[in-house]
Structure formats: structure tokens, C-alpha cells
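Colleague: below is the sequence, then the predicted model.
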Amino acid sequence: MPKKIRELKNILRKAGFTETSGKGSHTKWSHPLLSGKIILSGKDGSDAKPYQEKDVEKALKRLREIN
């Protein structure tokens, strides 16, 4: 069962990411310790795409490696 976009956003917020609005339903997420951004698109109630879940997992893994 895929996660919802709102779940991914909550995970990123708890990990210390900050949100910047983008065009339409897109949001850009950045973290002070990581280079690059994560782009999430879709409404909060929509199912997340597999690549979106993988992007979030990779970012969290990099954060764990840094800490």
C-alpha cells in the first residue's frame, strides 16, 4: 500500500526539512545538511508514486549517515 503525500511531508518535517512552495501542487523540500532538493507533487490525499517514496528514503538514509 503506497503512502499518502501528506505522510511523506510529515516524515520530512520531522526530519528537519523545510518546505518551499512550487508551481501548482509541487513542493520543494530542503535540509541544511544535504545538498539538493526533494520535489513532491500531488495533493495531500493522493497516493505517493514509488519514485517519491524512494527519494524520501534516500534522503533520510543520507541524513542518518551524516549523523
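Modeller: Sure, I can see it.
Colleague: drop to CA atoms for contacts and neighbour counts, all remaining ones
Modeller: Will do.
Colleague: which parts of this structure are helices?
Modeller: Along the chain, the segments classed as helices by DSSP state H run 5-14, 50-66.
Colleague: take the one below as the second:
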Amino acid sequence: MVSDRGGRHGFVFRSRHRTYKALRRKGASKEKAARISNAGRAFAGRSRMARKGWRRRRARGR
């Protein structure tokens, strides 16, 4: 289970553990996966990430 204790144990919100684990399976580092997971806790954060992904895909011609 991912830690939600914080400090040297790391920290990922409990509601975002599934996202964290999916990112880890895709090869993201623990730090990067935690950063992305925690950023998407609120709806506004997820929307911001979705818009960023859309812009990146558009820029790369997909």
C-alpha cells in the first residue's frame, strides 16, 4: 500500500492511491508519480492536467 503518513515515508492522498500505482506501473519514479497523483486531488487540478495533455498532444500533431 502507498504511504499516506508523510515525511520520509512519502505522501499520496488515499483517494489518489490508484492513480499513483498506475503511474508507477507505467514506469514513473516514486517522486514523479506522487507529484502527479497529488496534483489531481481536486477537480481543478485534474482539469488543468487534462488541458495540458491536450495542448501537448496537439503540439505534437496527434
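Modeller: Everything's here; your move. Since we're looking at a predicted model, the values are computed, not measured.
Colleague: superposed, what's their TM-score?
Modeller: Put the two chains on top of each other and the TM-score (TM-score structural alignment, normalised by the length of the second structure) is 0.37; 42 aligned residues with a C-alpha RMSD of 3.9 Å.
Colleague: circling back: right, and the helices of the first structure - which one's nearest Trp29 of the first structure?
Modeller: Evaluated with C-alpha to C-alpha, those place helix 5-14 nearest to Trp29 of the first structure, the distance being 7.8 Å.
Colleague: by contact count, what packs against the closest one?
Modeller: In terms of contacts (3 or more C-alpha pairs under 8 Å, 6 or more residues apart in numbering; DSSP states H and E), helix 5-14 of the first structure is packed against helix 50-66.
Colleague: winner for burial among the helices of the first structure?
Modeller: Highest mean neighbour count of the helices of the first structure: helix 5-14, a mean of 16 (counted as mean count of other C-alpha atoms under 10 Å).
Colleague: ok so, going back, could you dump the helices of the first structure into CSV and include distance to Ile39 of the first structure?
Modeller: Output for the helices of the first structure, formatted as CSV (distance: least, C-alpha to C-alpha, whole Å):
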stretch, distance to Ile39 of the first structure
helix 5-14, 11
helix 50-66, 8
